[in-house]
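Asker: The following block contains a protein sequence and its predicted model.
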Amino acid sequence: MSLKRVYTVTGLIIAVIVLTVVLFSSWYTVDESDQALIMTFGKAEETITEPGLHFKLPWPIQRVEKLARETLKLEFGYNEKNGKTNETKMITGDENIVLADLVVQWKITDPKKYLFHSEKPQEILYNATSASLRSIIGSSKIDDALTSGKAEIEANVRELLTSLMDKYDVGISILAVNLKDVELPNQEVRSAFTAVTDARETMNTKINEAKKYENKRMNEAEGEKAAIIYKAEGEKSARLEAARGDVAVFNKLYEQYKTNPDITRERLTLETLEQVLPGAEIYIMNDDGNTLKYFPIRPLEKEQAKQSNEEGGSEE
């Protein structure tokens, strides 16, 4: 075989290899759950998020880094690894020990920063999650961590974790924080806390019952008060009306008195005697004390009443 032929065969082999490399390294696919970052001589260029078949310059001019575009999950707390449980203990603000279990939902929003601003961005996220959770638990009371304060703790952890990740600037965004579980470290402590919780619930129940009874008695007292005031207002109105009537009667008598004082005085005397002594017979006497033929007031009144009754019966 001549040297020329050897060179020719070698050149053909090299050309086939180069063509094969160019052919297979000039296209790539992006899944719906992925995003691709184009690297030109090691420099980050554009980010491809559209799924499907895409073309690029052959290697080693350009290469592709694929990253997840979907929501990722970080579990912090009780992680099963090699059959062992990693217990995460932390101290509350009132110096009690609890075990926390947290899930963080996060997403890669800037592939350039995720790849080049840090060597281990997920480790940074894990450490920031730990710091955020311990900080918030450390400023919370154990009752809040174990009972009704979980939602507030979640919100505070998310806010703090988001601010930390913004400062680290590694291209990660926090979507949600879910505090799965907060427990006491052992059964003895759990039993003691349960007893305290039961006692507190009993206390709250008694307080609520007392407030309910207090409200009931207050309502009854308010009702009685309103009834007394209403009755007093009625009596006040009645007495005012009676007083106005007495004033009207007095004014009328006074007008009569001004016209005929003697007659009015005698009439008032007789009416007063009738009221004080309703069954007494009235006699009209002279001033000298001698008994005159008296004017039979009572018999006349009875006779007049009898006649009135008879006339009324005959008309019927």
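Answerer: Yes, it's here. Residues are numbered from 1 along each chain as shown.

Asker: alpha carbons only for contacts and neighbour counts from here, please
Answerer: OK.

Asker: Cross-check the contact I'm expecting between residue 112 and residue 44.
Answerer: Yes: taking CA atoms under 8 Å as the definition, residue 112 is a contact partner of residue 44 at 6.7 Å.

Asker: Between those two, which contacts overlap?
Answerer: residue 37 (CA atoms under 8 Å, 6 or more residues apart in numbering).

Asker: which residue ranges form the helices in the stretch 101-250 of the chain?
Answerer: 111-116, 121-138, 142-146, 150-168, 187-259 (DSSP state H, counting those that start in this stretch).

Asker: Three-state assignment for residue 94, please.
Answerer: Using DSSP: H, G, I helix; E, B strand; the rest coil, the structure places residue 94 in coil.

Asker: if we can go back for a sec, and the helices of the stretch 101-250 of the chain: which comes nearest residue 289?
Answerer: helix 187-259 (27.0 Å; CA to CA).

Asker: following that closest one, which helix or strand shows up next?
Answerer: Toward the C-terminus, helix 187-259 is succeeded by helix 261-276 as the next helix or strand (DSSP states H and E).

Asker: Now do that next one: which elements does it pack against?
Answerer: If contacts are counted by 3 or more CA pairs under 8 Å, 6 or more residues apart in numbering; DSSP states H and E, helix 261-276 sits against helix 187-259.

Asker: Got another one to weigh against that:
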Amino acid sequence: NRRRLARPALAAALAILALNGFYIVRPDEIGLIERFGRKQLPYRGPGLHYKWPWPVERLTRIQAERVRVVEIGFRSNVAAPELEPPAYEWNVQHRAGRFQRKPEESLMLSGDQNMLEVNAVVHYQAARPDDFLYRQLDGELTVRTAAESVLQAVINATALDEILTVGRQAIEQRAETELQRRLDRYQAGVRVLRVKLLDVHPSTEVVDAFREVAGALEEKSRLINEAEAYRNQQVALARGSAQARLASARAYALARKHRSAGDAARFQLAEQAYRTAPGTTQMRLYLETMEQILPGKQKIIVDAGQARRQLMLVEEGVLLPQAPLSPPAATLREER
């Protein structure tokens, strides 16, 4: 009886062992086959496949298209939402909640020797699943270590102000390029998709000193803005004053030109009148001149009898002789 049952049992065992070689690869997976420990290419895509039963061949499934994330400087603890604080502030220690600080990874020195805490994430894919699995003892740990080293190098070569303000995108691009180059040198089989700086701030140990520096920088910016506003105001006033002076000079030049033209025209008319009636014009000009210079001055008119009258002008106590008046007069007057 045992002999008769041994053959069917052996056949059934062989059938089960043979059927055990069938396997299914899901749509988001890639199958890697090892035959006596040596990998077999190409990769097995989604669908039904067959392999030699163990121990001849062994199947390893990997989600090659899945985007993997490595956290630098912190860990996300999704298992403790009940301990979530109302808000995460960079200047306060966090000992509970989903955010777990890792100072051994986050503490870095900037290029100008300032202590910073850098929290970043690295998104990557297993571009070559066989290298990712077989060339590294732990692929994720390799990516994490390389990313931390690259971030340290990039931050150490960058000034604090650039890290905190306008230089973050450039830092991310440099870190991504350098991380991809380093992982290729390791033959890690990884394609880096993105290096993202989530939070960059001074360490909590230097919060007070950083606030003093920030206050001084704000005061400096305020004074600079006030000085620039005053400069702009004074420049505008100076430009306005210059334009006003230019306009006044143009008006003065135009007035002098017109006055000169009028004086020249008047002189020409007087010259023409003199040519027409010299005696009359000479007497008129003499009387107009006397009318302009005599008012407001002390005068002494001396009548010398039959001689011609003499006009004396008193200028600050000094007698200035003048031309004789014509016609002669018979009386003497004093005016003030």
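Answerer: Thanks, I have the structure now. This structure is a prediction, so every number in the text was calculated from the model and none was measured.

Asker: Got a TM-score for the pair?
Answerer: Scored by TM-score structural alignment, normalised by the length of the first structure, the superposition of the two chains gives a TM-score of 0.69; 268 aligned residues with a CA RMSD of 3.6 Å.

Asker: shouldn't residue 57 of the second structure be in contact with residue 35?
Answerer: Yes: at 4.3 Å, residue 57 of the second structure and residue 35 qualify as touching, with contact defined as CA under 8 Å.

Asker: distance of the counterpart of residue 153 of the first structure in the second structure from residue 195 of the second structure?
Answerer: Under the alignment by TM-score structural alignment, residue 153 of the first structure pairs with residue 171 in the second structure. Between residue 171 of the second structure and residue 195 of the second structure the computed distance is 9 Å (CA to CA, to the nearest Å).

Asker: try residue 9 of the second structure
Answerer: If you go by CA to CA, the gap between residue 9 of the second structure and residue 195 of the second structure works out to 59 Å.

Asker: Which residue of the two possesses the greater neighbour count?
Answerer: residue 195 (24 against 11; other CA atoms under 10 Å).

Asker: Kindly state which residue of the first structure is aligned to that one.
Answerer: Per TM-score structural alignment, residue 195 of the second structure is aligned with residue 177.

Asker: do you know how far that match is from residue 226 of the first structure?
Answerer: 55 Å.

Asker: same check, this time on residue 2 of the first structure
Answerer: From residue 2 of the first structure to residue 226 of the first structure the distance is 127 Å (CA to CA).

Asker: who's in contact with the aligned residue in the first structure for residue 153 of the second structure?
Answerer: Counting by TM-score structural alignment, residue 153 of the second structure lines up with residue 135 in the first structure. With contacts defined as CA under 8 Å, 6+ apart, residue 135 of the first structure is in contact with no residue.

Asker: Okay, residue 135 of the first structure and residue 90 of the first structure: tell me how far apart.
Answerer: Distance from residue 135 of the first structure to residue 90 of the first structure, by CA to CA: 9 Å.

Asker: now do residue 175 of the first structure
Answerer: 24 Å.

Asker: Give the residue from the two that has the larger number of neighbours.
Answerer: residue 90 (19 against 14).

Asker: my read: residue 157 of the second structure touches residue 109, true?
Answerer: No: using CA under 8 Å, residue 157 of the second structure is not in contact with residue 109, being 9.1 Å away.

Asker: So which of the two has more stuff around it?
Answerer: residue 109 (21 against 15).

Asker: Trace that one over to the first structure, please.
Answerer: Checking TM-score structural alignment: residue 109 of the second structure goes with residue 91.

Asker: same deal with residue 74 of the second structure?
Answerer: Match for residue 74 of the second structure (TM-score structural alignment): residue 78.

Asker: Quick one: the strands in the stretch 1-150 of the second structure, in order.
Answerer: 22-25, 30-35, 38-44, 47-50, 57-62, 68-72, 74-76, 99-101, 107-109, 115-125 (DSSP state E, counting those that start in this stretch).

Asker: Centre-most residue in the second structure?
Answerer: residue 166 (6.9 Å; CA atoms, centre = their mean).

Asker: can you tell me how far it sits from residue 237 of the second structure?
Answerer: From residue 166 of the second structure to residue 237 of the second structure the distance is 36 Å (CA to CA).

Asker: Check residue 43 of the second structure too.
Answerer: Applying CA to CA to residue 43 of the second structure and residue 237 of the second structure gives a distance of 78 Å.

Asker: Measure how buried residue 202 of the second structure is and give me the count.
Answerer: 22.

Asker: who touches it in this structure?
Answerer: Counting by CA under 8 Å, 6+ apart, residue 202 of the second structure has contacts 114, 115, 116, 117, 210.

Asker: which of the residues you listed count as buried?
Answerer: 115, 116, 117, 210 (16 or more other CA atoms under 10 Å).

Asker: What is the most widely separated pair among the residues you listed?
Answerer: Pairwise over these, using CA to CA, the maximum falls at 117 and 210, 12.9 Å.

Asker: Right, I'll call it a day here.
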